[in-house]
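Engineer: with the sequence up front, the predicted model follows.
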Amino acid sequence: MSGAKSIVHDQAQSRFVIYVDDQEAGFAEYVQDGSVRDFNHTVVSGEFRGQGLSKPLICEALMATKEAGLKVKASCSAVEAFVEKNPDFKELLA
């Protein structure tokens, strides 16, 4: 079973990181160009796969991007699929 989860925006590394019990479990990386964050790489580490971590990670990354008044480009297939399944986020697409 997975433990306590937290998601942190690591602005220095241009990525959102998900932790499980204080251990880095995955991240959603982006490149920011002006007012657009291009989410180009999402990874969940092997031992954490299958725990449904990418969905809350991507959701938090997109919500934080929206709150910052920025747009999203979904170069990463996981982010693109998330937006397809959650049409409320389509308004964020650049």
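Structural biologist: Structure received.

Engineer: only C-alpha atoms from now on, for both contacts and neighbour counts.
Structural biologist: Fine.

Engineer: could you say what helices and strands the longest helix along the chain packs with?
Structural biologist: Scanning the chain for the helix with the most residues, using DSSP state H, yields helix 54-67. Packed against helix 54-67, as judged by 3 or more C-alpha pairs under 8 Å, 6 or more residues apart in numbering; DSSP states H and E, are the following elements: strand 5-10, strand 15-20, strand 23-33, strand 36-44, strand 71-74, helix 77-85.

Engineer: try it against this one:
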Amino acid sequence: MDIRSTEDGSHGRYSVTVDGHEAEMTYSRASAKLIIIDHTGVPDALRGRGVGQALAIHAVDQARSGGWKIMPLCPFFRAQAMRHPEWTDVVNL
């Protein structure tokens, strides 16, 4: 999947388009070393296809490469983080 990253000031977004449907994960940058993931939206047409999971993995990879931490306010991302203990290096539960 070709996940796009955009950031405007303190607000950011990861997005991907699959079969004409766009999914997104949004965040706010609390500081240079912390982002708060606040929303994941996946259209019904894409549910069950791993799109949300791909966005979550992308966020974790970006945090690792950027040297920052993630605070998950989004229920989906929080649930994913609880299933992936290997993310504890970047996710603050």
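Structural biologist: Arrived safely, thanks for sending. Since we're looking at a predicted model, the values are computed, not measured.

Engineer: report the TM-score for the pair.
Structural biologist: The TM-score (TM-score structural alignment, normalised by the length of the second structure) is 0.84; 89 aligned residues with a C-alpha RMSD of 1.5 Å.

Engineer: count of neighbours near Arg49 of the second structure?
Structural biologist: Neighbour count for Arg49 of the second structure, taken as other C-alpha atoms under 10 Å: 11.

Engineer: if we can go back for a sec, compared with the second structure, how much does the longest helix of the first structure deviate?
Structural biologist: Aligned to the second structure and superposed, helix 54-67 of the first structure gives a mean residue distance of 0.9 Å (mean C-alpha distance after the TM-score superposition for the first structure).

Engineer: what range in the second structure does that helix sit on?
Structural biologist: Helix 54-67 of the first structure lines up with residues 52-65 of the second structure when matched by TM-score structural alignment.

Engineer: residue in the second structure paired with Tyr19 of the first structure?
Structural biologist: Matched by TM-score structural alignment, Tyr19 of the first structure corresponds to Thr17 in the second structure.

Engineer: ok, its match to Ile36 of the second structure distance?
Structural biologist: Using C-alpha to C-alpha, to the nearest Å, we find Thr17 of the second structure at a distance of 23 Å from Ile36 of the second structure.

Engineer: those two: which is more packed in?
Structural biologist: Set side by side, Thr17 of the second structure and Ile36 give different neighbour counts by other C-alpha under 10 Å, the larger being at Ile36 (21 against 15).

Engineer: which residue in the first structure lines up with that one?
Structural biologist: In the first structure, the residue matched to Ile36 of the second structure (TM-score structural alignment) is Asp38.

Engineer: for that match, what are its contacts?
Structural biologist: When the contact criterion is C-alpha atoms under 8 Å, 6 or more residues apart in numbering, the partners of Asp38 of the first structure are Tyr30, Val31, Gln32, Val72, Lys73, Ala74, Ser75.

Engineer: what's near enough to touch Ala45 of the second structure?
Structural biologist: With contacts taken as C-alpha under 8 Å, 6+ apart, Ala45 of the second structure has the following neighbours: His21.
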